[in-house]
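# Provided below for reference: sequence and predicted model.
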Amino acid sequence: MTEIVAGILILGGAIFTLIAAIGVIRLPDVLTRMHASTKAGTLGASLILAAAAMVFAETSTTAKCVVAVLFLLLTAPLAAHMIGRASLDRDRHPRL
C-alpha cells in the first residue's frame, strides 16, 4: 500500500513539475513565469520528497526530506521576490 501511495505522490509531483516547466516556457512575462516556476515547482518537488520519505521510512531519510521541503518553502518565495525586483529594476533602468 505504501508503494501505491508513493507512486501517486511521485506522479503528482512529476505533473506539477511539468506544469511549472511548461509555464516557464509558455507564459508571456517574467512575473507570471516566476509565479509558475515557484508555486508549481515547489509543490512538485515537495510531493516527490514526501514520496521518498514514505518509501525509505527511515528517520534520517525522513528528516532530510522534511528539511529539504522546509528549505524549498523558505527559499522559493525569496528567490521569486528577488527575480521580480530585478525585473522591475531592469524595466525602470533600461541601460543596466
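Yep, it's here.
# all contacts plus neighbour counts: C-alpha atoms, from now on.
Fine.
# and the gap between residue 43 and residue 12?
Using CA to CA, to the nearest Å, residue 43 is found at 9 Å from residue 12.
# burial count for residue 26?
11 (other CA atoms under 10 Å).
# another one to put next to it:
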Amino acid sequence: MSISDLISAALMLIGATSCLLGALGLVRLPDLPARLQATTKPQTLGLLLILLAAAIRLEFENTTTLVLVMLFQVLTAPVISQVVGRSAYRSGAIDRDSLVVDELGERMDADARAGRGDGADR
C-alpha cells in the first residue's frame, strides 16, 4: 500500500465521520438555526475531504472536475443555508425571543417604521 493510498483512506474516513456528525446534528439539535449550522459546515467539510481523497487517486483531468465541484460546494452551501434561515425567520418558524442578536429583525422593524414595506433586502 502506497502513501497516497493511506492519505486517501484517512481523508475518506475523516470526511465520512464529518458527514455522519452533521447528520446526527440534524436529527439531535432542537431548533432550525442549530440544525442549519450542523448540516452546512460538517457536510461541506466532509464532502471536500472525500473529494480531495478521490482527487489524490485520480488522473489530472478528473481532478480538475473534482476541484470545480469543491469550489461550487464552498460557494453555494453557505448561500443556501442563509436563504433557508432567512426564509424560516420571515415565515415565523424561528422564535425571535430565543435569538441572542437579531439584526434581521431590527432591520425589518426599522423598514416597517419607515414605511418601506416588508423589509426586503436591498
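That came through fine. All values reported here derive from a predicted model rather than from experimental measurement.
# picking up where we left off before, higher neighbour count, residue 43 and residue 12 of structure 1?
Neighbour count, other CA under 10 Å: between residue 43 of structure 1 and residue 12, residue 43 has more, with 21 against 17.
# what does the more buried one correspond to in structure 2?
With the correspondence set by TM-score structural alignment, residue 43 of structure 1 lines up against residue 45 in structure 2.
# got a list of what its match touches?
Residue 45 of structure 2 makes contact with 15, 18, 19, according to CA atoms under 8 Å, 6 or more residues apart in numbering.
# contact partners for the residue nearest in space to the middle of structure 1?
The structure's structure 1 has its C-alpha centroid closest to residue 42; by CA atoms, centre = their mean the separation is 1.9 Å. Counting by CA under 8 Å, 6+ apart, residue 42 of structure 1 touches 72, 73, 76.
# how far does the longest helix along structure 2 sit from its chain's centre?
Criterion DSSP state H: the longest helix present in structure 2 is helix 60-91. Relative to the mean C-alpha coordinate of its chain, helix 60-91 of structure 2 is positioned 7 Å out (CA atoms, centre = their mean, to the nearest Å).
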